[in-house]
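K.L.:
Next input, structure requested:
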Amino acid sequence: MSLVQSVDNVALLPAYLAAGTAVLVLLADLLVARAAATVAVAAAGAVATAAGAAWVGAGDGRSTFCVGGDCSYVFGGRAALVGALFALLTLGVLALSGPLLRAGRTPVGEYCFLLACSMTGGVVLGAAGDLITLIVALETLTLPLYVLVGLRRGSLASAEAAVTFFVVSVVATALTLLGAALLYAVTGGLHLGRVGAALTERPALLDVPLTTAAVALVLLGLAFKVAAVPFHAWAPATYDGAPLPVAAYLSTASKLGGVVALLAVVEHALPPATTGPVLALVAVLTMTVGNLVALRQRRTVRLLAWSSVAQAGYILAPLGALAMAAGRAGDARAAAYAAAVAYAAFFVLLELAAFAAVVALRPADADGGTLDDLRGAARRRPWVGAAFALALTGLAGLPPGLAGLFAKVTVVRALLDGGAGWLALVVAVNAVLGLAYYLRLAALLYAPAADAPAPGGDRAGQRPPARAVAVTLAVATVVAVAVGLAPQLVLDLAGR
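P.N.:
You can find the predicted model right below:
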């Protein structure tokens, strides 16, 4: 066995581009000192990162930091999909941040630098091949968000949200690290494949209490990151207190990172027979509680936050079928993994489109407001309202939201193929339950406006800028057309 570690710089190119973006943003802010130039550098870096991820992930992919056949960094089709998604989400959030940055209460250089740092963590996370790389990448993704949530000067709600997010994330990270340390103590390995092989080849290890504790701690820590029930309470308050573009990034990129990390350890390291029933129970609780509480929400961002909690349940559902699929053909398990990744990809794009519409309909530097503030918004802003309604129908899984409809069908099909018909039924019932608040909000957009002008809509000096409307339409178009009409490409990448 060779103990010489290989290094492939081409495999690392997407990470280089993302990290280089953060450095260039600092230099642009220092040397040029113009907000437009700083944002342009960050946007160009995000585009370059997405292109680099697509190029490196083409074909059979590449790997690096390999010792004796175990690699710490594996950049294949799925890693390319995840890296490109993080880059596109960063680009979308930058576009949505225009009104916030022009308001002058948020420093542009620091804002763009933190977003680029978070993007770097997301790109590396998708290719992580061992527990150390995975946890470090997840924290690189999450740490800048603590500051971004509280970066709005003079806002007590923003500061409270940042502290809440920080405390919960630190606890979750500590639990994950402790679980990883115990897994290393039990198996003697840190690479995901080596840990999984040790637990498979020596089934007696599964009866060791230390192994049970290790698996439970890893799942618990990552469940916090995904905001899965019962580890979800931090999410609504944090989203509602953060600036709207940051809340959009939290509900998409942060959740995507948690899902990718959880998927990596479940697929390669942890035994499906142990994790499957636990994840099935968590999925049922998450989608049910998220939908039921969302029905009672009167604030826009809190409704979207609870909606994202419910959507996390749909993402986790295919992983819950792994125990039943373990005795079936390998295709059933592969389909479950691909369905989870594909659903996550569709969800983050639709969620970003929904937040884009909220940003366009609210004053610069304002919070999401209440649902009543959006009454009649589609009558005042027809194109923005139509884009918002399209995103909501997509999240609900109804046509013409082709992406959301395909995503839910993919999940249900994976559950049926995996022998988890009861879980598919729970997903279907919850999807119907979710229609109530998605369609209620969509109908509210076209309802007759109240006598008083809705906040943020028609008062002088507070009209949403035309650029925000253009961004909304662009995001909605990408979601409805590019994603909805190319589902097989996403599934192919998710399964590699």
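K.L.:
can we go C-alpha only for contacts and neighbour counts from here?
P.N.:
Noted.
K.L.:
secondary structure element for the residue nearest in space to the middle of the chain?
P.N.:
Centroid-nearest residue in the chain: Leu256, 2.4 Å away (criterion: C-alpha atoms, centre = their mean). Taking DSSP states H and E as the definition, one finds Leu256 inside helix 255-268.
K.L.:
helices and strands around that helix, which ones?
P.N.:
For helix 255-268, the packing partners by 3 or more C-alpha pairs under 8 Å, 6 or more residues apart in numbering; DSSP states H and E come out as helix 108-126, helix 131-149, helix 192-201, helix 209-226, helix 300-320, helix 330-361.
K.L.:
With Leu433 as the reference, name the closest of those.
P.N.:
Each of the helices and strands packed on helix 255-268 has some distance to Leu433 by C-alpha to C-alpha; the shortest is helix 300-320, at 10.5 Å.
K.L.:
to compare against the first, here's another:
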Amino acid sequence: MSVVQSIDHLALLPAYAAAGTAVLVLLTDLLLARRGATLAVAGAGAVATVLVALLAGRQTRSTFCVADGCSYLAGGRSALVAVVFGLLTVGVLALAAPALRAGPTPTGEYCFLLACSMTGGVVLGAAGDLITLIVALETLTLPLYVLVGLRRGSQASAEAAVTFFVVSVVATSVTLLGAALLHATTGTLHLARLGPVLTGGTPPAAGAVPVDHPLTTVAVTLLVLGLAFKVAAVPLHAWAPATYDGAPLPVAAYLSTASKFGGVVALLAVVQGPLPATRTGPVLAVLAVATMTVGNLVALRQQRTVRLLAWSSVAQAGYILAPLGVLALTAGRTGAVRDTAVAAALAYAVLFVVLELAAFAAVVALRPVGADGGTIADHRGAGRRHPLVGAALVLALVGLAGLPPGLAGLFAKVVVVRALLDGGAGWLALVVAVNAVIGLAYYLRLAATLYAPTPVATSGGPVVTGADRPVIPRPVAAALTLTTLAAVVLGFAPQLLLDATRW
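P.N.:
The predicted structure follows:
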């Protein structure tokens, strides 16, 4: 019997726009060979992807459907994800523009790889089955291996790329093994079909292993652990600090935001409905506690700026995973309670992306073109020399810490704690609160260093550090301004974001 598969090209428009951007970047670099033109095409393509996603997301559509399962689901969820990845791409291009124009990094390859990664992120938000989900996640991640090592003549960059590649391959293998075992127990890979089969609502396919078989638990655990790598959750976190510190600063900014956001989207796609909460909830709760605790404790000892931000992002991943850890406790409760937990995780992820990108943009602005993040001591007094940039970095840091006037970060912490309390996980809310207090130490240490007196040399003059720079490039200044404004706006309009993240 023949099977007819439907294809809706309107649903695929955001993916077409993102993939078309990558193709146009290649053609522009080949035919014009001008760095400015290549950057302009990449930026325009990313903006076009955002606009197309906003238009396409106004109506729910599906494509690549067979019977009752669809592999691509376009709607509000996919539009939000596509917009975040498109704006991230624009921001990273702005941060990288001065180094690409002045340095040896090939602009064409850089922009092409970034556009390919954006394409994976756009498809990820609309994935309707495990194969599409994993392929999209790898399309998001694979270009980053090269981008991390694209800084020529840097041994640290090459080592970071190899570390990232090796650990990522292992995590991908674990994810694929989990998906394969899950297919063996259910006979399907479509997310819409997995939920009813695993909960006993519908029988598994003929020849499949019984759903209550221990193999199902193993499959779910492997799948969740493999996806947790993308958010740098413990114990799959060790790659993050070395990779971030060895990568060029704009790439580290994209890696710490896009990869983590992609991992959150993938986890939400599989734990919100398809996978049984009674099995994923305990795993995610343990991951959340271990991740936020290890990240905060190790961040206290860091002396390099990017490593501090890297370990901070590990801790932030724990806060994002915490609401998902209570899904098992809310399994018998109303759908509103469960939706609140999921919305809290996604809203926190979006706010983290904005604040983290603002922090990296400020570090890029304070460092010489093409330099790494330097040590925390290199930024001593930088807030005095660059008051606006220093203020933006402090705002991002206190936002990540969850303190006012960083209202976006404060709102994110409150939403997570409220979701945990509503879900009956008061002990987990207490762990989040304690870790938030621990995190204050290193965030405030970096903020205080920015306004500390500049050391004086023996000759009586000020010591010139790597944080000194007379002029901040316009693209970097624009990216820093826009991300800071976005953080401020989201801080004053938190309910709009929370409503937008209710899938």
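K.L.:
what's the TM-score here?
P.N.:
Overlay of the two chains. TM-score (TM-score structural alignment, normalised by the length of structure 1): 0.96; 492 aligned residues with a C-alpha RMSD of 1.6 Å.
K.L.:
corresponding residues in structure 2 for the helix holding Leu256 of structure 1?
P.N.:
Aligned using TM-score structural alignment, helix 255-268 of structure 1 spans residues 260-273 in structure 2.
K.L.:
what residues does the matching stretch touch?
P.N.:
Contact with stretch 260-273 of structure 2 is made by 81, 121, 124-125, 133, 137, 140, 191-192, 195, 224, 227-232, 277, 280, 317, 320, 324, 342, 346, 349-350, 353, as judged by C-alpha atoms under 8 Å, 6 or more residues apart in numbering.
K.L.:
can you map out the strands along structure 2?
P.N.:
For structure 2, strands defined by DSSP state E occupy the ranges 61-66, 69-74.
K.L.:
out of these, deepest packed?
P.N.:
strand 69-74 (a mean of 22; mean count of other C-alpha atoms under 10 Å).
K.L.:
my guess is Ile320 of structure 2 meets Leu351, correct?
P.N.:
No. Contact criterion C-alpha atoms under 8 Å: Ile320 of structure 2 and Leu351 do not qualify, at 10.5 Å.
K.L.:
between those two, which one's more packed in?
P.N.:
Taking other C-alpha atoms under 10 Å, Ile320 of structure 2 and Leu351 do not tie; Ile320 has more neighbours (27 against 23).
K.L.:
Tell me which residue of structure 1 lines up with that one.
P.N.:
Checking TM-score structural alignment: Ile320 of structure 2 goes with Ile315.
K.L.:
need the contact list for the nearest residue to that match once chain neighbours are set aside.
P.N.:
If the residues on either side of it in the chain are set aside, Ile315 of structure 1 comes closest to Ala340, at 5.0 Å by C-alpha to C-alpha, 6 or more residues apart in numbering. For Ala340 of structure 1, the contacting residues are 315-319, 411, by C-alpha under 8 Å, 6+ apart.
K.L.:
swap in Ala299 of structure 2?
P.N.:
By C-alpha under 8 Å, 6+ apart, Ala299 of structure 2 lies in contact with 307-309, 311-312, 442.
K.L.:
cool, Arg413 of structure 1 as well?
P.N.:
Per C-alpha under 8 Å, 6+ apart, neighbours of Arg413 of structure 1: none.
K.L.:
What distance do you get for the equivalent of it over in structure 2 to Leu357 of structure 2?
P.N.:
Matched to structure 2 by TM-score structural alignment, Arg413 of structure 1 sits across from Arg418. Here the distance between Arg418 of structure 2 and Leu357 of structure 2 works out to 26 Å (C-alpha to C-alpha, to the nearest Å).
K.L.:
Next: Asp499 of structure 2.
P.N.:
In this view, Asp499 of structure 2 and Leu357 of structure 2 are 23 Å apart by C-alpha to C-alpha.
K.L.:
ditto for Ala82 of structure 2
P.N.:
17 Å.
K.L.:
now swap in Gln5 of structure 2 and tell me
P.N.:
40 Å.
K.L.:
Who has more neighbours out of the two?
P.N.:
Neighbour count, other C-alpha under 10 Å: between Gln5 of structure 2 and Leu357, Leu357 has more, with 29 against 11.
K.L.:
against structure 2, where does stretch 282-301 of structure 1 fall?
P.N.:
The alignment of stretch 282-301 of structure 1 onto structure 2 (TM-score structural alignment) spans residues 287-306.
K.L.:
Correction: the previous question concerned stretch 422-433 of structure 1.
P.N.:
Mapped onto structure 2 using TM-score structural alignment, stretch 422-433 of structure 1 covers residues 427-438.
K.L.:
on average, how far is that stretch from the matching bit in structure 1?
P.N.:
Its aligned residues in structure 1 lie a mean 1.1 Å from stretch 427-438 of structure 2 after superposition (mean C-alpha distance after the TM-score superposition for structure 1).
K.L.:
what sits up against that stretch?
P.N.:
Residues contacting stretch 427-438 of structure 2 (C-alpha under 8 Å, 6+ apart): 285, 289, 292-293, 296-297, 319, 322, 401-402, 416-417, 420-421.
K.L.:
of all the residues you listed, which comes closest to Pro462 of structure 2?
P.N.:
Nearest to Pro462 of structure 2 among the contacts of stretch 427-438 of structure 2, with distances taken as C-alpha to C-alpha, is Ala401, at 31.6 Å.
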